[in-house]
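Student: Provided below for reference: sequence and predicted model.
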Amino acid sequence: MNDFGSFDYIIVGAGSAGCVLANRLTADGRHRVLVLEAGGRDWNPWIHVPLGYGKLFNDASVNWLYQTEPQQHLNGRRISQPRGKVLGGSSSINGLVYIRGQREDFDDWRDEGNPGWGYDDVLPYFKRAEDQQRGADDYHGVGGPQAVSDQTEPHELCDAFVAAGEQVGLPFNPDFNGASQEGVGYFQTTSRRGRRCSTATGYLKPARKRANLHVETRAMTTRLLLEGKRVVGVEFRDRAGQLRTARASREVLLSAGAINSPQLLMLSGIGSGQNLKRFELEVTHELPGVGEHLQDHAQVRTTYRCTRPITLNDDMASLWRQLWIGLRYVFLRKGPLTVSAGYGGAFYRTQPELTRPDVQVHFITFSTSKMGDALDPWSGFTASVCQLRPESRGSLRLASPDPYVAPLIDPNYFDTETDRRANVEGLRELRRIMAAPAMAAMIESEIEPGVNRTDDASLLEYCRERAASIYHPSSTARMGNGPLDVVDARLRVHGLAGVRVVDASIMPAVVSGNCNAAVVMIAEKAADMILEDARRPL
């Protein structure tokens, strides 16, 4: 086994969090940092075109292409779980929607025993990360590595959706990341001038010229190296297939995501002894919460046939319109190729007694049978319901001691009555918006669920038939002080030295919205804690 050398910090995963850490930990030149990324460089041109995410759903060169276990409450279906396998991780293949979550999400994290994670504590890190197109204010920052922009132009279907939301009583909300999340409006995106801004682009690229940063791609980390109760390095397989070791004098930082970080802990003998012994793995540290508490947002999509040929389906059915789209993008950086996976959107409450929204709607100007498939051959558009705070919790388990074998992913969608009811009521409220005059004028017919599904039982059955992931796995190495929590409030793994987890794994509960912005915030805050601790003697 070849020695790859010694570094101050080793970061496992150059994704949404890992790229942030790589930038911040090398900025002052004092620390040598190694980044290990299982995927390759972000050279696929579709990564950098916002609408190109549709080309990446089924591309094994940049996507782990995970699948869940058969879902008990979704008619036994396996659900796609795409995860980025490339510099930038999932920030290179996601839908670019910039949503932070609700103030209460972070206050709940703090109140559950995680000091320093309340909204007022984390807001400065959201702002530090951000380069907000609209300028700085009480909620937003400028000059950060993460570009945040408005949609490049409006669309009459989105305008109709926003107007319809207002007609049924939702407030117009120009900023879902400002004082309040509730309302209807356009989403902002992690892009700038019509180009995706992943963390590889915003954070890693400017840092790679630093002599104290080494980035190794096509490097699959296979296990952590322990000496007693201290993690001292990692074992990885390089691009040539050789098994290598690297040592960390200070810390190993796991930023491989909510699927791969707990998998790596378990492969290293850190987890539930009962589960690990099934694979004859040595239990190096009993920590039963590793892989527990898995949460993910489900989405239930509705599709409509439009009264006018103004959808992306229509654009792509015409060679002339395709040419026009391409020319507008090349010369103006505008048009459909700049659009995120949510063009317009809404946040609303399904029950009047709720104090904050529990459902998010993503509105897009095209339709498919499922994401990643070809567009429907008719004028179609889509609106999906996403329950923001599911109660259901699942798990992640090893399927094999082989690190190249995908783990068993079980989000356990729709396990509780609250979750089932929220999705049904979310569909009802979405239909109320679609029936408002501004939107009704755009709808020739409802394709799915279909007008015959009106009672609760039939709508719930539709959810079971068609619900899918919106790709926000979290909480598998949860932060807290309970018996099944994995890291403390400084993201150090309980009972071990020399290792932290810095990614969506640590969320005590999934945030109320898209997750990428929160993961970047977590890494920004973690970098400060790591550098603060580095000033103390070893």
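Tutor: Happy to help now that I have it.
Student: from here on, contacts and neighbour counts on C-alpha atoms
Tutor: Will do.
Student: Need the three-state assignment for the closest residue in space to Asp131 that isn't next to it in sequence.
Tutor: Sequence neighbours aside, Val142 is the residue nearest to Asp131 in space, at 4.0 Å (criterion: Cα to Cα, 6 or more residues apart in numbering). Under the three-state scheme (DSSP: H, G, I helix; E, B strand; the rest coil), Val142 adopts coil.
Student: quick one: contacts for Val142?
Tutor: Val142 makes contacts with Lys127, Arg128, Glu130, Asp131, Gln132, Gln133, Gly135, Ala136, as judged by Cα atoms under 8 Å, 6 or more residues apart in numbering.
Student: farthest-separated two in those residues?
Tutor: Spanning the widest gap among the contacts of Val142 are Arg128 and Gln133, at 13.9 Å by Cα to Cα.
Student: Filter the contacts of Val142 down to the buried ones, ChimeraX style.
Tutor: Restricted to buried positions by 16 or more other Cα atoms under 10 Å, the ChimeraX selection for those reads:
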select :127,128,130,131,132,133
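Student: So which of the contacts of Val142 sit within strands?
Tutor: Here DSSP state E is the test, and the contacts of Val142 give Glu130, Asp131, Gln132 as lying in strands.
Student: put this beside the first:
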Amino acid sequence: MYDYVVVGAGSAGCVLADRLSRDPGTRVLLVEAGGTGRHPYLRIPKGVGKLFGDPAFSWHYRTRPLREGGSPEMWVRGKVLGGSSAVNGMVYNRGTRADWDSLAELGNAGWGWDEILPVFRAMEDNAFGATATRGAGGPLHVSGVRDPDPLCDELLATGARFGLRTVPDVNEEDGERIGYAMATIKAGQRFSAARAFLRRARSRPNLTVAHRTTALRVLCDGDRAVGVRVRTAEGHEEDVRARREVVLALGSLGTPRLLQLSGIGPAETLRQAGVDVRLDRPQVGARLREHRCLALRFRLNAPLGVNHRLATAAAQARTGAGYLLTRRGPLARPAYDVIGFLRTRPESARPDAEILLAPWSLGALTPGKPAGVEREPGVSACAMVLRPTSEGSLAITSADPDAGLDIDPGYWRSAYDREVGAALFRRLREFFATEPIASRIRRETFPGPGTGTDEEIIRSSLDGGYCGFHAIGTCAMGSAPDDVTDSRLKVRGVDHLRVVDASVLPVMVSGNLNGPVMALAWRAARFILDED
């Protein structure tokens, strides 16, 4: 018998395990379906390229086709201790005051900026030091880009000519700005949630970590959650019991799936899947929002950037050897080196788009195959509407926990998203037509100068753009009776069951979500402990 059973050892679960196990009188079980995450690629920041395609480290969720006649795509999530923080691009954002205050304005008391900023400051160990708006000395190391490629300095100079303020830490202010990406990297190595939070907690005798253990369903006694049925690495099914709470931290895909498998979800969806309905909750799996990244790639007219260091096996071997000796070079940097926030239209009250820039370029994308770095020099950009309003959904397709999901991404359904997305793409082209980067460009290789109308821009993003891997909303919190969770992240209709992950966010927090999810879990742990 445990006091708390936390399901999912990703960004949120690692934080919860650390915070809840600090009391030696409290017994905590952390359940993770993936492995321990000791492979060397999991420490190398640019190892993300190898990790995404490997089912040993990542879950692969197949979506519906993105458009009529188009192809589905794979949504990837981490399958090791640390979850997606162990396989992501490591870019660290926090969202803005307006983002967090909007949660409180929607009826979620306790989630405003004034409540969440102290959490970020306590959590962070920022390489730039502490200020009124960032922390130092916390468990999570955050740093800027070391020894950047010279082409990145030209991208920053272009941003300044483009009208963006150049800042050393893009998380320090909320206006239009550009700077080197802040990332969860320390001394050239990935700093995942497992390394930041779980490693120090695992020595505690009151914390048990069960890896390669799959949660099958939540166990209930009447209206109360009392535990979880799991399948061990050996294939045995066992019931683990929670005296106080079951906490689901499986993310925006895994958590609604487990709820639906447990009979908590849209009644018709459950019946079609062959699951007995315990609680008809139509919003479980609904309201899914995700960033869709528009892509731009250019061929350079000079041997600049890092393609030549990554394109071939021999080049990768040389670059890898240099990395092992120095912990520096392109392998020690985040997925994208430069990040900017901008307004797509003059009437926008605040930045409504994010751009990510890198001194490398990928070849053409082929569905189901990893993209390789081009041999010729190139530069890449991806960009996303920060706060999309289009909604999709997900649903189980069977009572079998190993069956696939029906994922409808819902991209570009709202007029707002399409208008801002098209304007963003044009602004990004204007950026690359600005000096000094303009003088480095030979031609646009994707999507190509023939892409110009709004419809063509949106179609190019579906055929050759990217998923942001920032899904939210599928167990959204709110004050309405049909909201899945309340402002303390408790599941309505089931006592002693809570959700702590990105699925509870009813609206998108601007930027990349790994940092906000860790802060959300830190804050939620306080709620849990205060109620005991």
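Tutor: Received, thanks. Note that the structure is a prediction, hence the values are computed from the model and not measured.
Student: just to revisit the earlier point, which single one of the contacts of Val142 of structure 1 is nearest to Ala523 of structure 1?
Tutor: Arg128 (11.5 Å).
Student: any idea what the closest one aligns with in structure 2?
Tutor: Aligned against structure 2 by TM-score structural alignment, Arg128 of structure 1 finds its counterpart in Ala122.
Student: Could you tell me which residues within stretch 52-59 of structure 1 count as buried?
Tutor: Within stretch 52-59 of structure 1, the residues that count as buried by 16+ other Cα under 10 Å are Gly52, Tyr53, Gly54, Leu56, Phe57, Asn58, Asp59.
Student: And for the counterpart of Leu250 of structure 2 in structure 1, the neighbour number?
Tutor: Aligned by TM-score structural alignment, Leu250 of structure 2 pairs with Ala256 of structure 1. Residue neighbour count, defined by other Cα atoms under 10 Å, stands at 31 for Ala256 of structure 1.
Student: show me the residues around Ala256 of structure 1 that make contact.
Tutor: Applying Cα under 8 Å, 6+ apart to Ala256 of structure 1 gives the contacts Val12, Gly13, Ala14, Gly15, Gly18, Asp503.
Student: State the distance from the first one to Ile259 of structure 1.
Tutor: Using Cα to Cα, to the nearest Å, one gets 13 Å for the distance from Val12 of structure 1 to Ile259 of structure 1.
Student: what about the helices in structure 2?
Tutor: Along structure 2, counting by DSSP state H, helices occupy 11-20, 48-51, 97-105, 113-123, 150-162, 193, 199-201, 251-261, 267-273, 307-310, 313-326, 415-432, 454-464, 514-530.
Student: Quick check: Tyr462 of structure 2 touching Leu66?
Tutor: You called it Tyr, but residue 462 of structure 2 is Leu. Yes - the pair Leu462 of structure 2 / Leu66 is scored as a contact, 6.2 Å apart, by Cα atoms under 8 Å.
Student: So for those two, which residue has more residues nearby?
Tutor: Leu462 (24 against 18).
Student: ok, that one to Glu456 of structure 2 distance?
Tutor: Remark: distance between Leu462 of structure 2 and Glu456 of structure 2 (Cα to Cα) = 10 Å.
Student: Trace Pro506 of structure 2 over to structure 1, please.
Tutor: When structure 1 is aligned by TM-score structural alignment, Pro506 of structure 2 is paired with Pro508.
Student: ok, now which ones touch its match?
Tutor: Pro508 of structure 1 makes contacts with Trp109, Ser475, Arg478, Met479, Gly480, as judged by Cα under 8 Å, 6+ apart.
Student: what's the matching residue for the last one over in structure 2?
Tutor: Just to be clear, that refers to Gly480 of structure 1. Here Gly480 of structure 1 is matched to Gly478 in structure 2, going by TM-score structural alignment.
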